[in-house]
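Trainee: build me a model from this:
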Amino acid sequence: MKHLNKLLLAVVMVMAISSHAQNSNNPWALSFGVNAVDTRATAGGGQSDFINAVSQPFNVKENWNILPSVSYLSVARSVGENFSVGLQGSINKINKFVTYNPIAPGHNSSGYVVTNPGDLMYYGIDGSVKYSLMSLIKSKVIDPSLHLGGGYTFFGDNSFGTVNGGVGLTFWFSENVGLSLETTVKKSFGDRNIMGNISTPVAPSHLQHTAGITFQFGGKDTDGDGIYDKDDACPEVKGLKQFNGCPDTDGDGIIDGSDACPDVFGLAALNGCPDTDGDGIADKDDACPDVKGLAAFKGCPDTDGDGIADKDDKCPTVAGPKSNDGCPVLDADKDGVADKDDDCPTVAGPASNRGCPEVTVEVLKQLNEYGKTILFDSGKSSFKSQSFTVLQSITSILKEYPNTTFMIEGHTDSDGSNELNQTLSQDRAHAVKNYLIENGIAANRLEHTGYGETKPIDTNKTAKGKANNRRVEVSLIKK
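Mentor: Next comes the predicted model:
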């Protein structure tokens, strides 16, 4: 058993080396199974007798020595170009030793004698170089091979070196697991058993057959996608086999490295980018990705064909010059201000006031004359009935100046306390403002305030003067 211990130690050392040498697809192979030793085919007897000897290569019952357990273990390492180197250890028990001796008692008609030399233990350590023919026959399952090497055999108390050569055949069930069969001729060096003296075999040449399971391993797959780094075009990113290990995140059939939009399903014609509106312009380059448009306008439409994209055209359905923002030049009131820029398109006015008429001094004077005739109930902010005609006239004038803002001011005479007059003037200005809003004047065009008795325009010592001081004034707010 001391030789067996040496064998196992050698195999363990080789396997230990494997954990530091992974640099290609499954470079390591581990095999184990049973072996058979046959001394008949190499027992001698001349050329014709050799032919007779090998005529029974599968005479298992009479010639083969088989130990009914796992009896061999081998480790091999690929070195490229279909070559591999390996180390094999085997153990057997010899109870069928075949020699050629036509004159010895007990020989058969062919001159071969089968004896039991006393259950001799057999140990073998063999190294070999193997050449696989798998790529030559272009198969992924059947793997024939040739091997050549040498070894050392322990045969009972004797030991000797051998030169080995043979053939093998592996059937791969998967990329990593296969059934391996091999036959090796081991040509011995040392004293041969002497014809007629078969009791103490010394250094017989012999055949060794093996049958076992082979596991390939050691391939490096950094990203864990099932594709070894050697064949992975993207070894550090998990990918798909059909793309040589590169990813296709959006599943559009274009690998991420060549996909201009790797996270969005797209078209090959647009380098993997989508085109939602189908105008031939990728969404990422399309200023209007949801509306079919023209390349000249970065994918935006020009409905009226005036050379201005709809998104920049203030009149997208009617052709107009760019100088007029795509709108036709219309000026209904003939004031020289295009309708699109005219806040008062039906009333003539200067461009400085956006086409609206400007409030003149005369108009303001007229408004304030009206304001003096607005009558309120005594001490209140409610209107006397005769004031509504005046209020309607003020409303009509303000409507003629739709882009102008006015201040409504309330004033009182000096009767009563300052606080009361201030509040009353504020309330009366507010009442006028509310009336104007309720009759069509935009609220954002009106402001109001009260000045109480602080801004008289006449004396408060006469009834007529007080009447003049009780008034509402309208002023222009300039912006």
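Trainee: C-alpha only now, for contacts and for neighbours.
Mentor: OK.
Trainee: OK, contacts around residue 57?
Mentor: residue 41 (Cα atoms under 8 Å, 6 or more residues apart in numbering).
Trainee: look up how far residue 42 lies from it.
Mentor: The gap separating residue 57 from residue 42 is 11 Å, by Cα to Cα, to the nearest Å.
Trainee: can you check residue 288 too?
Mentor: 87 Å.
Trainee: residue 324 now?
Mentor: 108 Å.
Trainee: which of those two has more residues huddled nearby?
Mentor: A direct count of neighbours by other Cα atoms under 10 Å for residue 324 and residue 42 places residue 42 higher, at 21 against 16.
Trainee: what secondary structure does the more buried one sit in?
Mentor: Under DSSP: H, G, I helix; E, B strand; the rest coil, residue 42 falls in the coil class.
Trainee: please list all residues in contact with it.
Mentor: Residue 42 touches 50, 53, 204, 205, 206, 207, counting by Cα under 8 Å, 6+ apart.
Trainee: next step: those restricted to strands.
Mentor: Using DSSP state E, the subset of these located in strands is 206, 207.
Trainee: also this sequence, please, to line up against the first:
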Amino acid sequence: MKNLSRLLFAMLLVLGYSNSNAQDKNNPWQITIGANAVDNYPTSDVGGMFKDFFNVGDNWNILPSLSTITVSKYLGDGFSLGVGGSLNKIENWDGASNAGDLSYYGIDGTIKYNFLQGTTIDPYLGVGGGYTWVNEIGAGTLNGTLGLNIWFNDNVGLTLQTAYKHSFEDYLNSHFQHTAGISIKFGGTDTDGDGIFDKDDACPDVKGIAAFNGCPDTDGDGIEDSKDACPNEAGLAELNGCPDSDGDGVADKDDKCPTVAGLKALAGCPDADGDGVTDADDKCPSVAGPAANKGCPWPDTDGDGVLDKDDKCPDVKGTVANNGCPEVSEEVQKTLNAYAKTILFDTGKSSIKSQSQAVLADIIKILKEYPNSKFTVEGHTDSVGSDKLNQDLSDARALSVKEYLTKNGIDEFRLSSKGYGESKPIDKNTTAKGRANNRRVEINLAK
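Mentor: You can find the predicted model right below:
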């Protein structure tokens, strides 16, 4: 029997270190250590099998010390496989209460089914077989098992079990064996030590919390780190876990003004006057104005109703129709030509006489009053001489006046010149007075 006990112990060790299957999803193994009672009340009468079932004093053989050990492993879907060994001393056997101290040894294998896994009260049924020796005479048995686990916590519980062992040999009585013991579930792996076994841990290498299947929430804002855009700062779910210090709906990491409530469109910065320019960049934060003018309204310096940005003559009052520049009136046009007609040239030449400088100064003053207007300097002659000579002379005199004006402050792009020879007389060429009137220069607004 000593050799048999050693063999049983060796088998339990091998089973205990096996790495196949598991006791449940998280704990690979269950070991039960306790005491057993062999109930040898006659079982041949099926109808009366249980009538004296609880007569402990007359029928049960109890070894109060450690007398049974079972190791089981999980097979899946509530099923597990177990191997157990037991020993006892038999005084009541085959209906006799004075059988003497007979030795009892048993080794049994059981497949059991647990009905309520993961609950405090965990009943099960089992079926299996084994070999039992009484007074060193052994026989095989077919076993049926009914048991109950009462779990105190995830790992430790009380196990109560009754097994009916039906003998295949006449020399070994069929009998009941009752067991009570402490069960321990163990072997679950929790690499990161967060209390969630690796089998159920979505982040087995990083310490986490049960709410996120073992994944961490470093800042404790209720959003797991993998989905948290700001995992080290507690924030809001609607901002992917990022904080919003000023409560403007823009996460601090994206907020250019994180301490002052602002607008999403302006990256969290305020715009008091609502002109689309942030207060920090707005030169006129209380008055709406365009961004192009740094948030200030466009001025109208000359007060002509045309904003400076659109006014081609911002410092001179003009008209809207002429883009803010003054328009040349008919009266001004007449004044220009009255001055222009008094410009004198050397006879038969395009050179301007010096006494004409005063009138040219008056013309320049008028032209500067209309900086956006363009003019044509026109030259005319009388009919004395050939057409070609008169045409050339008129061209030269018109060009001479234009060049004088541009050299004295008038933008050359505002002026053009053209000679008309004798083709546009304004008086008769038959008299000296008429010919004098026809020899002239005009300065007309370009159309």
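Trainee: stretch 429-449 of structure 1 maps to which residues in structure 2?
Mentor: Stretch 429-449 of structure 1 lines up with nothing in structure 2 when matched by TM-score structural alignment.
Trainee: give me the distance between the two termini of that stretch.
Mentor: One end of stretch 429-449 of structure 1 sits 6 Å from the other (Cα to Cα).
Trainee: aligned partner of residue 104 of structure 2 in structure 1?
Mentor: Per TM-score structural alignment, residue 104 of structure 2 is aligned with residue 122.
Trainee: which stretch of helix or strand covers its match?
Mentor: Using DSSP states H and E, residue 122 of structure 1 sits in strand 120-132.
Trainee: counting by contacts, list what that strand packs against.
Mentor: Strand 120-132 of structure 1 sits against helix 2-18, strand 83-94, strand 142-155, with contacts defined as 3 or more Cα pairs under 8 Å, 6 or more residues apart in numbering; DSSP states H and E.
Trainee: following the longest helix that structure 2 contains, which helix or strand shows up next?
Mentor: Longest helix in structure 2 by number of residues, with DSSP state H as the criterion: helix 387-407. As assigned by DSSP H and E, the chain's next helix or strand after helix 387-407 of structure 2 is strand 415-419.
Trainee: in the next helix-or-strand element following that next one, what's buried?
Mentor: Remark: after strand 415-419 of structure 2, the chain's next helix or strand is helix 432-438, criterion DSSP H and E. Neighbour counts over helix 432-438 of structure 2 (16 or more other Cα atoms under 10 Å) mark 435, 437, 438 as buried.
Trainee: same question, stretch 137-155 of structure 1
Mentor: 142-155.
Trainee: got a list of contacts for that stretch?
Mentor: 3, 120-134, 159-174, 186, 202-203.
Trainee: kindly recompute the last result at 7 Å.
Mentor: 120-134, 159-172 (Cα atoms under 7 Å, 6 or more residues apart in numbering).
Trainee: relative to residue 163 of structure 2, how far out is residue 145 of structure 2?
Mentor: In terms of Cα to Cα, residue 145 of structure 2 sits 4 Å off from residue 163 of structure 2.
Trainee: which SSE is residue 161 of structure 1 in?
Mentor: strand 158-172.
Trainee: other SSEs contacting the helix or strand following that strand?
Mentor: Per DSSP H and E, strand 158-172 of structure 1 leads on to strand 177-189 as the next helix or strand towards the C-terminus. Secondary-structure packing of strand 177-189 of structure 1 (3 or more Cα pairs under 7 Å, 6 or more residues apart in numbering; DSSP states H and E): strand 158-172, strand 206-217.
Trainee: mean shift between the shortest one and structure 2?
Mentor: Which is strand 206-217 of structure 1. Superposing on structure 2 places strand 206-217 of structure 1 at an average distance of 0.4 Å from its equivalents, by mean Cα distance after the TM-score superposition for structure 1.
Trainee: quick check: that strand aligns to which part of structure 2?
Mentor: Taking TM-score structural alignment, strand 206-217 of structure 1 hits residues 175-186 over in structure 2.
Trainee: can you list the residues that contact that stretch?
Mentor: With Cα under 7 Å, 6+ apart, stretch 175-186 of structure 2 has contacts from 27-40, 43, 155-166.
Trainee: repeat for stretch 178-194 of structure 1
Mentor: Applying Cα under 7 Å, 6+ apart, the contact partners of stretch 178-194 of structure 1 are 160-172, 201-215.
Trainee: mind redoing it with 8 Å?
Mentor: Residues contacting stretch 178-194 of structure 1 (Cα under 8 Å, 6+ apart): 31, 150, 160-173, 200-215.
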